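K.L.:
Show me the folded form of this:
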Amino acid sequence: MERQYYELLAKRYKNVGEVTSEIINLEAILNLPKGTEHYITDLHGEYHAFRHLVKTASGSLKIKIDELFGDILSLKEKHNFSKLIFYPEKILEGINLNEYERRHWYRVSIKRILALFKLVSSKYTRSKVRKALPTEYAYILEEFLTLNSKDFNKEEYYSQIISTVIELGIADDFIIKSVNLIQQLSVDKLHILGDIYDRGAEPHKIMDNLISHHDCDIQWGNHDILWVGASKGHFACVANVLRISLRYSNLKTLEEGYGINLLPLGRFAMETYEGDPCKEFLPIANSDELFNDREQYVRGQMHKAIAIIQFKLEAAVIKDRPEFHMERRMLLDKIDPTKGIIVLNGKEYKLTSNNFPTIDPKDPYKLTERESEIIEKISKYFKKSDKLQKHAHFFFSNGNIYLKYNNQLMFHGCIPMDSNGNYKCFTIEGKEYCGKQLLDKFEKLARRAYFKGD
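P.N.:
This next block holds a predicted model:
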């Protein structure tokens, strides 16, 4: 066994000196403080809120500013400096000072930024910090890392570096890139615990941001896996994604984010439900989006149209998986259109709307020819969206149904349990799975469906 270890070491290191050097390095790293981990969940498309959480490290950067400057700066000065650290571009755009005042402001701000940079980088190895440095300012920033407050001989040297940055007209760029570096170093690992999609208007921007993040992972949420299924053109997933988007009047993600053409659904809905007030299906208004009564009405019609399509498509899925006992979710066959009622558990309930022109009472779960055409066409749009495909793939390259990290178990939602607190078992493909084995099976099925299409 020892010989095998020696052979493995020999492949990576040339001599004993290199081995001992690496051992010393690793032992030293183990004694560094743990990197900060940031946990965020249920983003639901709220891109601006997400960016604020990431930029501020959920408040931990403000704590570091207080720790660093304590009583040196007033509360107002610390507040203004915090805003510069969180939103440098916005603050720099708003500066309205004369030339002398501007140069002084730059000098003071850069010194404070460099002090904060030194603090947030202190928990990492020099090698790790060096890899994160922006290329054009790597030399300057690395020099300031070695700055010692007692090193009077170099005080003028460091001061001249700052002066040169200002004189060359690159102070804004230097500040922005240095602040971005501070934001990056303030969080070593970002954990997203599910539900990036739905309700909010910009989950696609969140995904772009996560893909460019230096180190993040995702634990799949139910809304996320729904979009992944839609990216593969799964009819029921596509219908569900469309229904939720219309419910929250959120078409920005579909149309602008992923280039999904909703005109076929719009035309069908307006023709099929002409004159129907569709009041039960009117969307929940998005505060960021204003639309008139006509637009609201059309979206209500589209919402109703896709909801009926979804109910039909889900029935087929439920029938394919009888082991999940989801039959109670099949409702269309329980509607009595002549009486305008639905019968649930032997009890009759009056419907607030009884206009279902696409439901055949003799075969309520059969799609009409137009419905089939629409779902097939829109599903192709989902499959052809390059950005959606890129985002869906990221869920598998950087995500799992659960994750164990630093002695923490992370997952979205819940683990099925029975009334006695024991793991609830499900039969899948003829075998029972519970607890961890159940989640492992779910993940295996999800990956198989995504990569093999079955």
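
K.L.:
alpha carbons only for contacts and neighbour counts from here, please
P.N.:
OK.

K.L.:
what about the strands in this structure?
P.N.:
With DSSP state E as the criterion, the chain has strands at 37-40, 189-192, 216-219, 335-336, 341-344, 347-350, 399-400, 402-405, 408-411, 426-428, 431-433.

K.L.:
Centre of the chain to the fifth one, how far?
P.N.:
Just to be clear, that refers to strand 341-344. On the basis of CA atoms, centre = their mean, to the nearest Å, strand 341-344 sits 40 Å off its chain's mean C-alpha point.

K.L.:
for the third one, same thing?
P.N.:
Here strand 216-219 is found 8 Å from its chain centre; the criterion is CA atoms, centre = their mean.

K.L.:
contact partners of it?
P.N.:
189-194, 210, 395, 398-403, 410-412 (CA atoms under 8 Å, 6 or more residues apart in numbering).

K.L.:
hang on, the earlier thing: wait, which of the strands of the chain is closest to residue 74?
P.N.:
strand 37-40 (28.5 Å; CA to CA).

K.L.:
Give the buried residues for that closest one.
P.N.:
Of the residues in strand 37-40, 38, 40 count as buried by neighbour count, 16 or more other CA atoms under 10 Å.

K.L.:
Likewise for stretch 113-122?
P.N.:
Across stretch 113-122, burial judged by 16+ other CA under 10 Å covers 113, 114, 115, 116, 117, 118, 119, 120, 121.

K.L.:
Return the member of the residues you listed nearest to residue 418.
P.N.:
Distances from residue 418 to the buried residues of stretch 113-122, taken by CA to CA, are shortest for residue 120, at 45.9 Å.

K.L.:
what's the most buried one of the strands of the chain?
P.N.:
strand 216-219 (a mean of 23; mean count of other CA atoms under 10 Å).

K.L.:
Excluding covalently adjacent residues, which one is nearest to residue 62?
P.N.:
The shortest distance from residue 62 to any non-neighbouring residue, by CA to CA, 6 or more residues apart in numbering, is to residue 82 (6.5 Å).

K.L.:
shouldn't that neighbour be in contact with residue 64?
P.N.:
No. Contact criterion CA atoms under 8 Å: residue 82 and residue 64 do not qualify, at 10.0 Å.

K.L.:
Mind putting the strands of the chain into TSV with distance to residue 70?
P.N.:
Putting these into TSV (distance: least, CA to CA, whole Å) gives the following:
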stretch	distance to residue 70
strand 37-40	24
strand 189-192	27
strand 216-219	32
strand 335-336	68
strand 341-344	64
strand 347-350	65
strand 399-400	40
strand 402-405	34
strand 408-411	33
strand 426-428	56
strand 431-433	55
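
K.L.:
Residue 321: which of those strands is closest?
P.N.:
Taking CA to CA, strand 426-428 is the member of these nearest to residue 321, at 8.7 Å.

K.L.:
next up, for comparison:
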Amino acid sequence: MTQELTKKLLQEKFPTREAITTEIINLQAILNLPKSTEAFMSDIHGEFAAFDHVLRNASGNIKIKIEDLFNGRLTSKNQQELAFLVYYPSQRLKIIKKNFAQAEDLRQWYLDTFAQLLELLKYCSTKYTRSKVRKALAPEFVYITEELLYGDFASTDKQNYYAQITTDIINLKSADQFIIALCHTIQRLVVDHLHVVGDIYDRGPHPDKIMDRLMKHHSVDLQWGNHDILWLGAAAGSPLCVANLLRICARYNNLAIVEDAYGINLRHLSLLAEKYYQDNPCFAPKLNPQEPKPSNAELSQINKIHQAIAIIQFKLEGQAIDRRPEFKMQDRKMLEKLDKHQQKITLNGQSYPIVHGCFQTVDYQHPYQLLPQEQTVITQLTQAFVHSDKLRRHMDFFMQKGSMYLVYNNNLLVHGCVPVDEQGNFEGLTINHHLYCGKELFDLLEDNLRSSYADSHQSTDLATDLLWYLWTGPVSPLFGKRAMTTFERYFIADANTHFEKPNSYYQLRHQSQFITKVLHEFGITDKTGHLINGHTPVKKGHSPIMADGKMLVIDGGFAEAYHQTTGIGGYTLLYNSYGLQLVTHQPFTTREQAIKQLSDIVSTKRVVEQEVARKTVAETDIGKQLKQQIQQLEELLATE
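P.N.:
Next comes the predicted model:
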């Protein structure tokens, strides 16, 4: 935008000298407010109930504010009851109201609860302007809430006025709606902005519900994770991404998300699977003990689908590797390494027996050629993903709010890694005779992803093939390993062949000097900068805080599949005016149990970094924007 156009727009918005000076005063004042709270989450993997609970309790922050405010006035039990009312107002109101036999007792509870919630709301809103708080209030209760929130209850002149308002709320049977509105506003104000550092999809059963929840969130950004890329790729028309996605869903007994949530018919895939495959113990789905066990017939169907789509995947991968020699993945063409009888495979000069093979549709002479029925099935499935309205809405939101990386308030948010060699030199990918590495690699991959998504009719162009590369490529920032040994884990018993060598980044990220180098590559030179990762679950006994506090890994394992490895139920990170706090969450049970028994996720907080003086809005990215606006307004004022 040119300076002349900017000036013209400002003149239209602030036509008088008084309007300009009022806005300057307003913006200058905002710069002195405390920095609002950011929350960071990653690797949610479809675990909606746990994600939703952490969002509702603001990573334990709401409970802490209740303790700060009401210690000495409310018992621990009453504080817990108030906290859960804020988390789940609709559900808790139904339970609470059953405990009152007398209408007058319920009326008094309403009056007491109004007072407590209003006091808590006022406490949570101290970092914001009245204008911002007003925008967070439920529209139908804005006037009433502001009168009660900012009222002078010590004044005898207005005591009857305030009493009449609260009495009428109850008499007009609006008490429940008013409480629900107050609770939702408190949830909104405690955390001002949410960062999700990748992997909303796969493993758990309800990524679609997570996306619906995020689309209603007041302020959020998303960094794409490797599992998210499969769904973006499927919506962009990549058969390779579709095959990988369906294989993972079958592996974790999550095909319902494809059929029920996104309306994609798997009948033709099921018929293909039934025609060519038998039950195979290697392809039995992993079951969640908390979910109902499928029938034997359902397990058999999933098993066969799992095999069918895995073989289609391996064939498509061979085709893509031949199509893209620049990917340097020739060693991952696995089907051609099988012997003629498909009983043995030769890797790096060593022969291994095949266990639980299922290569009925693989032609020894042309191993990567799809059968006509396989081609028809994967084409139909790809088109179904492209044309799923609900998936398109979710992926449009992903594209609107998402990115390969984000620099925000001196923090670099990256899901996986920044690929480097053993010496810490940036590694890259050569496309059209140009080597892309470091930040330039991220920008290339994001540009291609956006291009592929915008034109979902291409399935074998470079941009779409790069989506699959992001999932599994040797220098993919989202994968972070040299090779994905899916084939070996299915068909070779020797565990040595299963090893996936991680990028050297994961060793070097413990060193402060290396993290400083990475931050500089992305334009962060401030000494207070941090690099925030997800992707790799932090194992028991390992610290998520590395490189003298510059490196933070917040994948603590939301997914049930990772709980045994991590020993916890996930990490979240909070960044407020006082500094950075890492929050550890215990595994979530069920939403119903939490609401009924007031069983919160037990959270412990660890201070990562504490500010000497409280950080203000002036020291944030928003503050920089406000300073620019002030400068423009002052220049406009000088011409008046």
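
K.L.:
Compare residue 82 and residue 64 of the first structure (neighbour count), which wins?
P.N.:
residue 82 (18 against 15; other CA atoms under 10 Å).

K.L.:
And the more buried one, how close does it get to residue 61 of the first structure?
P.N.:
For residue 82 of the first structure, the distance to residue 61 of the first structure equals 8 Å [CA to CA, to the nearest Å].

K.L.:
And residue 396 of the first structure, by the same measure?
P.N.:
According to CA to CA, residue 396 of the first structure and residue 61 of the first structure sit 31 Å apart.

K.L.:
cool, and residue 389 of the first structure?
P.N.:
34 Å.

K.L.:
Residue 178 of the first structure too?
P.N.:
14 Å.

K.L.:
now residue 261 of the first structure
P.N.:
Taking CA to CA, one finds residue 261 of the first structure at 42 Å from residue 61 of the first structure.

K.L.:
Repeat that for residue 154 of the first structure.
P.N.:
29 Å.

K.L.:
just to revisit the earlier point, with neighbour numbers in mind, choose between residue 178 and residue 61 of the first structure.
P.N.:
Taking other CA under 10 Å, residue 178 of the first structure and residue 61 do not tie; residue 178 has more neighbours (24 against 21).

K.L.:
Pull the contacting residues for that one.
P.N.:
Contacts of residue 178 of the first structure by CA under 8 Å, 6+ apart are 113, 114, 117, 134.

K.L.:
mind putting these in JSON lines, distance to residue 100 of the first structure included?
P.N.:
Formatted as JSON lines, these follow (distance: CA to CA, whole Å):
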{"residue": "113", "distance to residue 100 of the first structure": "20"}
{"residue": "114", "distance to residue 100 of the first structure": "21"}
{"residue": "117", "distance to residue 100 of the first structure": "26"}
{"residue": "134", "distance to residue 100 of the first structure": "28"}
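
K.L.:
Now flag whichever of the residues you listed is closest to residue 417 of the first structure.
P.N.:
residue 117 (46.9 Å).

K.L.:
Show me what the closest one lines up with in the second structure.
P.N.:
Under the alignment (TM-score structural alignment), residue 117 of the first structure maps onto residue 121 of the second structure.

K.L.:
Quick check: chain neighbours aside, which residue is closest to the counterpart of residue 212 of the second structure in the first structure?
P.N.:
With TM-score structural alignment as the matching criterion, the partner of residue 212 of the second structure in the first structure is residue 208. Nearest residue to residue 208 of the first structure in three dimensions, chain neighbours excluded: residue 391, at 7.6 Å (CA to CA, 6+ apart).

K.L.:
quick one: residue 552 of the second structure is in a helix?
P.N.:
No. Assessed with DSSP: H, G, I helix; E, B strand; the rest coil, residue 552 of the second structure is strand; it does not lie in a helix.

K.L.:
related to what we said a few turns ago, ok, the counterpart of the residue nearest to residue 62 of the first structure in the second structure to residue 292 of the second structure distance?
P.N.:
With TM-score structural alignment as the criterion, residue 82 of the first structure lines up with residue 83 in the second structure. Here residue 83 of the second structure is placed at a distance of 31 Å from residue 292 of the second structure (CA to CA).

K.L.:
cool, and residue 442 of the second structure?
P.N.:
From residue 442 of the second structure to residue 292 of the second structure the distance is 41 Å (CA to CA).

K.L.:
Next: residue 402 of the second structure.
P.N.:
34 Å.

K.L.:
corresponding residue for the residue nearest to residue 208 of the first structure in the second structure?
P.N.:
Match for residue 391 of the first structure (TM-score structural alignment): residue 394.

K.L.:
show me the contacts for that match.
P.N.:
Counting by CA under 8 Å, 6+ apart, residue 394 of the second structure makes contact with 208, 211, 212.

K.L.:
Please repeat the previous calculation with a cut-off of 10 Å.
P.N.:
208, 210, 211, 212, 214, 215, 231, 232, 235, 400 (CA atoms under 10 Å, 6 or more residues apart in numbering).

K.L.:
among those, which two are most distant?
P.N.:
214 and 235 (18.8 Å).

K.L.:
neighbour-wise, which of residue 442 and residue 292 of the second structure wins?
P.N.:
Taking other CA under 10 Å, residue 442 of the second structure and residue 292 do not tie; residue 442 has more neighbours (20 against 8).

K.L.:
pretty sure the more buried one is touching residue 405, no?
P.N.:
Yes. Between residue 442 of the second structure and residue 405 a contact is recorded at 7.5 Å, counting by CA atoms under 10 Å.

K.L.:
if we can go back for a sec, mind checking how far the match of residue 82 of the first structure is from residue 170 of the second structure?
P.N.:
Taking CA to CA as the measure, residue 83 of the second structure falls 22 Å from residue 170 of the second structure.
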